[in-house]
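# How does the following fold in three dimensions:
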Amino acid sequence: MTRIALGEALLFLAPFLLFAGYLVIRRRSPFQVAAWEGSVSWLVVAGLALAVGAFVVTGITAERETGAYVPSHLENGQVVPGQFR
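Next up is the predicted model:
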């Protein structure tokens, strides 16, 4: 779960990092607030679009299990893990 959340957070932050790189290339300081004015709202929208798009693509292309789920149970004193049958 942490890996998924970290991946989505990186997708959200990607436009900000790219814009900071653009500012460095243009020889402007990415640490000045004036350089970011007017761009933050578009960067937030782009980051949210990337994160939501990744969730949608993952939901569409994820492998699906068919059959009924049998939860874990005991058989002859041994724990049998849950599985799809």
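# make it CA atoms for all contacts and neighbour counts henceforth
Will do.
# Which parts of the helix or strand Trp42 falls within count as buried, going by neighbours?
For Trp42, the element it lies in under DSSP states H and E is helix 40-61. With burial defined by 16 or more other C-alpha atoms under 10 Å, the residues of helix 40-61 counted as buried are Leu43, Ala46, Gly47, Leu48, Leu50, Ala51.
# for comparison, sequence B:
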Amino acid sequence: MIRVIITQVILFLLPFILYAAYLFLTRKINKRAWIDAPRYWLVLAGILFCLAGFITMSVVNNNPLSGTYVPAHFDGDKVVPGQIMSE
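Have a look, this model is predicted:
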């Protein structure tokens, strides 16, 4: 779960990081540049990146939608990750 949260936070902050990099590379980084920053568009781009991340994660996740959850357990000396067993 923490991986999903960290991924979404990074995706949301990505437009702000790119804007900061743009300001740094063009040597316009000062307090006034951040006051006049296009915050509305940066937030909107961050939200769109988050939505794209959620959609991508749901498509990539190939767990079945129904079945019985088997939690992580030891099988001898190996850890078997939790999974959903189809019925």
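# hmm, back to that, got a list of contacts for the next helix or strand after the helix holding Trp42 of structure 1?
Counting by DSSP H and E, the element after helix 40-61 of structure 1 in chain order, helix or strand, is strand 69-70. Contacting residues not belonging to strand 69-70 of structure 1 are listed as Gly82, Gln83, Phe84, Arg85 [C-alpha atoms under 8 Å, 6 or more residues apart in numbering].
# could these be laid out in JSON lines, adding distance to Arg28 of structure 1?
Formatted as JSON lines, the contacts of strand 69-70 of structure 1 follow (distance: C-alpha to C-alpha, whole Å):
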{"residue": "Gly82", "distance to Arg28 of structure 1": "56"}
{"residue": "Gln83", "distance to Arg28 of structure 1": "56"}
{"residue": "Phe84", "distance to Arg28 of structure 1": "56"}
{"residue": "Arg85", "distance to Arg28 of structure 1": "60"}
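# which among these gets closest to Arg64 of structure 1?
Nearest to Arg64 of structure 1 among the contacts of strand 69-70 of structure 1: Phe84, at 10.8 Å, using C-alpha to C-alpha.
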